[in-house]
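Colleague: Okay, predicted coordinates and the sequence, questions at the end:
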Amino acid sequence: MILLSTSRLILSPPLRSEAGELLDYYVRNRVHLKPWEPTKTDDFFTAIAMEKRIHDMTCKMEAQQSLHLILRDRATKTIIGECGFTHIMRGPFQACHLGFSLDHASEGKGLMHEGLRCAIDFVFSRLGLHRIMANYRPENRRSHALLQRLGFEQEGRAASYLMIDGEWRDHVLSSLINPVERRQEERPGA
């Protein structure tokens, strides 16, 4: 089992036994996450739905199509966020999409930056991916600042990209290239 850690966080794939804790995370952040995520019906906020979600994530991880991690506060062991590297594509692309969310009470402390740095290092070094793509709504200043701080570069803007909170929303498209591979590409004679 994958277990990553930082000075303040423990990152691990969600287990079925953690469905209640993950559900609690989503319930307490329902309003906070609503403007940034696809609409979730009331059915999403049930133990059965969360167990199914964890089962689906586990199946996709076993098929090497994604990596899902929950972020726990090292001191309190509370789930404070999650991140997912989804739609892993192999072959000549070697890329994935990154999504993440953080508990409203944990914002502004650098925790997501700390967790994503650790997870991104794992994705590049252990999964061998070349590119991580992350897209965000232009008004989401926190995500913009976080991704910029992590080294993501803006690649464009997509009109009506995703149905978020009941409406088609524009998104900024960004990506991060594996820094080891980027350095190799930039070497003379490479």
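Modeller: Looks like it arrived, so ask away.

Colleague: contacts, neighbours, all on C-alpha from now
Modeller: Fine.

Colleague: roughly how far apart are Val31 and His68?
Modeller: To His68, Val31 is 22 Å away according to Cα to Cα, to the nearest Å.

Colleague: Neighbour count: these two, which is higher?
Modeller: Between Val31 and His68, His68 has the larger neighbour count (other Cα atoms under 10 Å), namely 22 against 10.

Colleague: Tell me how far that one lies from Glu153.
Modeller: Counting by Cα to Cα - His68 and Glu153 are separated by 23 Å.

Colleague: what does His32 give?
Modeller: With Cα to Cα as the criterion, His32 and Glu153 are 26 Å apart.

Colleague: Kindly report the same for Leu116.
Modeller: From Leu116 to Glu153 the distance is 16 Å (Cα to Cα).

Colleague: what about the two, which has more around it?
Modeller: Counted by other Cα under 10 Å, Leu116 and Glu153 do not tie: Leu116 has more neighbours, with 22 against 16.

Colleague: Just give the closest residue to that one, not the sequence neighbours.
Modeller: Cys83 (7.7 Å; Cα to Cα, 6 or more residues apart in numbering).

Colleague: Output the contacting helices and strands for the host helix or strand of that neighbour.
Modeller: Per DSSP states H and E: Cys83 is located in strand 79-89. With contacts defined as 3 or more Cα pairs under 8 Å, 6 or more residues apart in numbering; DSSP states H and E, the packing partners of strand 79-89 are helix 19-28, strand 67-73, strand 95-102.

Colleague: Check it against this one:
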Amino acid sequence: MATTQLGNSASLRVFIRKPTDDDWQELLLLHQRSEEFHFPWVCPPLNEQECKAYITRCQNEDFEGLLICHASQNKIIGVVNLRQIFYRAFQNAYLGYYIDVDFAGQGLMSEGIRLAIERAFYTLGLHRVEANIQPENKPSINLVKRLGFTKEGFSQRYLKINGEWRDHERWALTVENWG
């Protein structure tokens, strides 16, 4: 099935695109290969049914699931999600992301998230993107800092991840502070 690349991949090492029904196997392998690397920060789909349900969820109006693909290898290397998209007076989405363990630490996640933020602000028309990150997840906190996010607060037992309620720092970026 043909896919549509989103963003300018000519000058970047990655591009983003919406998932298709055919992507579930490649996503599942990425998730399984990277499961230990992501623990305890995220809990990606780890079986066929969950991967297919994720791809279906990406069709919802309030959820923008994007695959980060390596430009030269045309391979899925990560995921960026804009969840709970609100319009009207709020114009906000919650940002989540993760990368394949084999591509971590190369700056590719930053490039993919930049493309997703561009899409959030200039295609979806959002005003604000918020990332909630566990305080111990220093690489993720450093990533959003590099992208210009501002720490807004701390939420105790904010999200239940891997069966435990976990504290999170709240980081946000508005369109006025982007770029």
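Modeller: Sure thing, it's come through. None of the values given here were measured: they were computed from a predicted structure.

Colleague: And the TM-score between these chains?
Modeller: TM-score of the superposed chains, computed with TM-score structural alignment, normalised by the length of structure 2, equals 0.90; 174 aligned residues with a Cα RMSD of 1.8 Å.

Colleague: returning to what we had before: so where is the strand holding Cys83 of structure 1 in structure 2?
Modeller: Using TM-score structural alignment, strand 79-89 of structure 1 lines up with residues 76-86 of structure 2.

Colleague: Can you tell me what Ser110 of structure 2 aligns to in structure 1?
Modeller: Per TM-score structural alignment, Ser110 of structure 2 is aligned with His113.

Colleague: how close does the nearest residue to its match once chain neighbours are set aside get to Phe44 of structure 1?
Modeller: In space, and not counting its chain neighbours, His113 of structure 1 is closest to Leu146: 6.5 Å by Cα to Cα, 6+ apart. From Leu146 of structure 1 across to Phe44 of structure 1, the span is 27 Å (Cα to Cα).

Colleague: check contacts around Met109 of structure 2.
Modeller: Listed by Cα atoms under 8 Å, 6 or more residues apart in numbering, the contact set of Met109 of structure 2 reads 68, 78, 98-99.

Colleague: And for Trp168 of structure 1?
Modeller: Residues near Trp168 of structure 1 by Cα under 8 Å, 6+ apart: 160-162.

Colleague: Pull up the aligned stretch in structure 1 for stretch 166-176 of structure 2.
Modeller: Counting by TM-score structural alignment, stretch 166-176 of structure 2 sits on residues 169-179 of structure 1.

Colleague: And the contacts of that stretch?
Modeller: With Cα under 8 Å, 6+ apart as the criterion, stretch 169-179 of structure 1 contacts 124, 129-138, 151-163.

Colleague: I'd like the distance from it to the chain centre, please.
Modeller: 13 Å (Cα atoms, centre = their mean, to the nearest Å).

Colleague: what do you get for stretch 46-61 of structure 1?
Modeller: With Cα atoms, centre = their mean, you get 16 Å for stretch 46-61 of structure 1.

Colleague: For it, buried residues please.
Modeller: Under the neighbour-count criterion of 16 or more other Cα atoms under 10 Å, stretch 46-61 of structure 1 has 47, 50-51, 53-55, 57-58, 60-61 buried.

Colleague: mind listing the helices for structure 1?
Modeller: Along structure 1, the stretches classed as helices by DSSP state H are 19-28, 30-33, 47-62, 111-125, 141-150, 179-186.

Colleague: picking that back up, quick check: angle from the strand holding Cys83 of structure 1 to helix 47-62?
Modeller: Relative orientation of strand 79-89 of structure 1 and helix 47-62, computed by axes from the mean of the first three to the mean of the last three Cα atoms, to 10 degrees: 40 degrees.

Colleague: Between strand 67-73 and strand 79-89 of structure 1, find me the angle.
Modeller: 160 degrees.

Colleague: Could you report the separation of the residue lying farthest from the centre of structure 2 from Lys151 of structure 2?
Modeller: What lies farthest from the middle of structure 2 is Ala89; by Cα atoms, centre = their mean that is 23.5 Å. Using Cα to Cα, we find Ala89 of structure 2 at a distance of 22 Å from Lys151 of structure 2.

Colleague: can you check Asn137 of structure 2 too?
Modeller: Distance, Asn137 of structure 2 to Lys151 of structure 2, using Cα to Cα: 14 Å.

Colleague: Lys138 of structure 2 too?
Modeller: In terms of Cα to Cα, Lys138 of structure 2 sits 13 Å off from Lys151 of structure 2.

Colleague: More neighbours: those two, which one.
Modeller: Between Lys138 of structure 2 and Lys151, counting by other Cα under 10 Å, Lys151 is the more crowded of the two (17 against 10).

Colleague: residue nearest the centroid of structure 2?
Modeller: So for structure 2, Cα atoms, centre = their mean, it's Val80, sitting 2.0 Å from the centre.

Colleague: How many residues are close by the equivalent of Asp22 of structure 2 over in structure 1?
Modeller: Using TM-score structural alignment, the equivalent of Asp22 of structure 2 in structure 1 is Ser17. For Ser17 of structure 1, the count of nearby residues is 10 (other Cα under 10 Å).

Colleague: And for the one 3 residues further on?
Modeller: With neighbours defined by other Cα under 10 Å, the count for Gly20 of structure 1 comes to 15.
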